[in-house]
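Student: build me a model from this:
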Amino acid sequence: MKATVKKRSTPESAPIVVDLAGRESAHTVEVLCTPVHYWDYQPLKRSAATRTIVMVHGFRGDHHGLERVVELLPDYRVLMPDLPGFGLSPAFANTAHSISGYVEFLDAFLQALGLGSDTVLLGHSFGSIVASHFAAAHPSRAYPLILVNPIAAPALEGPKGVMTKLAVFYYWASAKLPSRLGNALLRSKLIVRVMSVTMAKTSDPQLLAFIHAQHHAYFSGFANRDMLLESFQASVSGTVRQVASQLTLPTLLIAGDEDEIATLPTQHKLLELLPDAELVAIAGVGHLIHYETPAPAAAAIIDFLERHPAP
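Tutor: The predicted structure follows:
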């Protein structure tokens, strides 16, 4: 069933303080021979009906990026790993940092934590590729599916294809240069700042300062340049569209109408390919919904989950 596309206005900015005190605890679990760090955010009030959401962050991010959304989901338990190779989690010991590798990881992670078929799965950006490919390969392991800034079309297509090719060269060259120089290039504060400025759409100085601080603090938290190149190649070669017809579970797409990486027209095309999906487009935001407009994103998630209770 196709739902009518909704449009939500961007609310006025609120003070940028992420308060998860009393909800957050850090853990480590062995997955695919890799000690994976993950965070468990408990609901403020637990009941028999409490749902669990597993969130998968984007490329070069870690669990911090989605915490503004987690904060606005006080009635849900949220589990969020730092994907292997990012944040505090080391690179895979014996697994490729590819889409299939991360799908295998997600499968093993859910099993290790004993999570059932009623687990809600949410992926942001690159995480949307991993989450959708997992749901396609394991159709009864999660319900439903939520994709934020989903990658609906190949990165080399469209008007931003030239910029993607430059990014491909950037990551390739960084992996081939001498180690010290290559790592310096990948962790360059100037380049991270340019990426941050390019993606942000808000004009709120307080919010901009928060976004830039987050990117500077966490965007360079990758294990090594070889795994980063592998992950980047996966991020530009994979899409949700590749598995759209196999996603028979209810799926929510949350998109920014100014997103230049996952453009709104591609989201409409993806919507038509999905058997059971709806699209929420948030005005005035691009690829940083999780930072800039967490409130309408969280409201859309809550509304969707209330209409799709655990099976």
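Student: from here on, just use CA atoms for contacts and neighbour counts.
Tutor: Noted.
Student: neighbouring contacts of stretch 161-172?
Tutor: For stretch 161-172, the external contacting residues (Cα atoms under 8 Å, 6 or more residues apart in numbering) are 155-156, 186, 228-229, 232-233, 236.
Student: now do the contacts for residue 46.
Tutor: With contact set as Cα under 8 Å, 6+ apart, residue 46 has these partners: residue 75.
Student: with residue 147 instead?
Tutor: If you count contacts by Cα under 8 Å, 6+ apart, then residue 147 has 122-125, 128, 131, 251-254 around it.
Student: to check against the first, give me the structure of this:
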Amino acid sequence: MTNGGGGRAARYRDLMQLYSRSAGSGLPVVLLHAFPLSSAMWLAQREGLAPVCRVITPDLRGFGGTMLGDDEPSIDLMADDVAHLLDQEGVDRAVVGGLSMGGYVAMALCRRHPDRVRGLILADTKAQADPEPARANRERIAAAVLESGTGILVTESLPPMLGATTRERRGMVIGRVRGLVQAAPPAAVAWAQRAMAARPDAFGTLRSLTVPALIVVGDEDELSPLPDARAMAEAIPQARLAVIEKAGHLSAIEQPEAFNRVVAEFVKSLD
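Tutor: Just a heads-up that it's a prediction; the model follows:
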């Protein structure tokens, strides 16, 4: 157990135990998955980054191998789950990265548990809170999924998650992402949508960061485009921005080699 472990164990005893997959050794790097996927999305990162660091990829609440529980939807609670996971893994501080929804959780972790963060990776995400139309749309999708299943995610949510190049040329990637989307439990989808709708603006958290950060964005990302990435990079005192060419919102899946390269360079710079 790490320093202060007894107190932390008591503090987090009621939180969710996250199922996770790990690979490699060295500096711990926790990667938090996008909505509505699971840690399965990080397969290429576990393989490609294992020679550089210890990659830890948990399933967030309700997704993959992790139970949902009975708590009210909350990104903050998801961040507390990750802090609890660090205790279980015997990790005092880690590089914490997240893509899309995972980025929201990573920023909440920086706000709630800054002492646990050695570095920050934000990929294809944004720091601003949802405006009212976006919140209403999340609630519409949550209600539809609970009533009729995840088909609406395949028809409405999946296409803009992938860049134009992927939609035109990468049929295997499309099929893989579709399978991950279809595997998402409806209750978890609705819970996560409502948690994301209620999340606060994170720019204050980013401005107060005292650790280095890497901002990654696909140049074809339609959901969290380059201006959002630039705004986060400009807010963080120690940030670098990496643009992944011919990738959309799921840059880690669409262009895994390029994604792994910029992450590996960032992690090595922290040693």
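Student: TM between them?
Tutor: The TM-score (TM-score structural alignment, normalised by the length of structure 2) is 0.84; 258 aligned residues with a Cα RMSD of 2.6 Å.
Student: rewinding a little: tell me which of the contacts of stretch 161-172 of structure 1 fall in helices.
Tutor: Here DSSP state H is the test, and the contacts of stretch 161-172 of structure 1 give 186, 228-229, 232-233, 236 as lying in helices.
Student: do a quick rundown of the strands in the stretch 151-300 of structure 1.
Tutor: Secondary structure of the stretch 151-300 of structure 1 (DSSP state E, counting those that start in this stretch): strands at 251-256, 277-282.
Student: wait, which of these is closest to residue 200 of structure 1?
Tutor: Closest approach to residue 200 of structure 1 among the strands of the stretch 151-300 of structure 1 (Cα to Cα): strand 251-256, 11.3 Å.
Student: now, among the contacts of residue 147 of structure 1, which is nearest to residue 306 of structure 1?
Tutor: Proximity of the contacts of residue 147 of structure 1 to residue 306 of structure 1 (Cα to Cα) peaks at residue 252, which lies at 12.5 Å.
Student: which position in structure 2 aligns with that closest one?
Tutor: Matched across to structure 2, residue 252 of structure 1 falls on residue 214, judged by TM-score structural alignment.
Student: just residue 211 of structure 1 next, same as before
Tutor: Using TM-score structural alignment, residue 211 of structure 1 pairs with residue 173 in structure 2.
Student: show the contacting residues for the residue nearest in space to the middle of structure 2.
Tutor: For structure 2, residue 102 is the residue whose C-alpha lies nearest the centre (Cα atoms, centre = their mean; 1.6 Å). Listed by Cα under 8 Å, 6+ apart, the contact set of residue 102 of structure 2 reads 31-35.
Student: who wins for neighbours among these?
Tutor: Most neighbours among the contacts of residue 102 of structure 2, by other Cα atoms under 10 Å: residue 32, with 29 neighbours.
Student: who's in contact with stretch 161-171 of structure 2?
Tutor: Here stretch 161-171 of structure 2 has contacts from 159, 173-174, 218, 220-223, 246-250, 254, using Cα under 8 Å, 6+ apart.
Student: oops, could you answer that again for stretch 105-117 of structure 1 instead?
Tutor: For stretch 105-117 of structure 1, the external contacting residues (Cα under 8 Å, 6+ apart) are 29-32, 134, 140-143.
Student: buried ones among these?
Tutor: 31-32, 134, 141-143 (16 or more other Cα atoms under 10 Å).
Student: in helices only, show me the residues you listed.
Tutor: Of those, the ones assigned to helices by DSSP H are residue 134.
Student: just the buried ones among the contacts of stretch 105-117 of structure 1: which are in strands?
Tutor: Those of these mapping onto strands are residue 31, per DSSP state E.
Student: show me what counts as buried in stretch 173-186 of structure 2.
Tutor: Applying 16+ other Cα under 10 Å to stretch 173-186 of structure 2 flags 173-174, 177-178, 180-182, 184-186 as buried.
Student: can you lay out these as TSV showing distance to residue 209 of structure 2?
Tutor: Formatted as TSV, these follow (distance: Cα to Cα, whole Å):
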residue	distance to residue 209 of structure 2
173	35
174	36
177	33
178	36
180	33
181	33
182	36
184	33
185	34
186	35
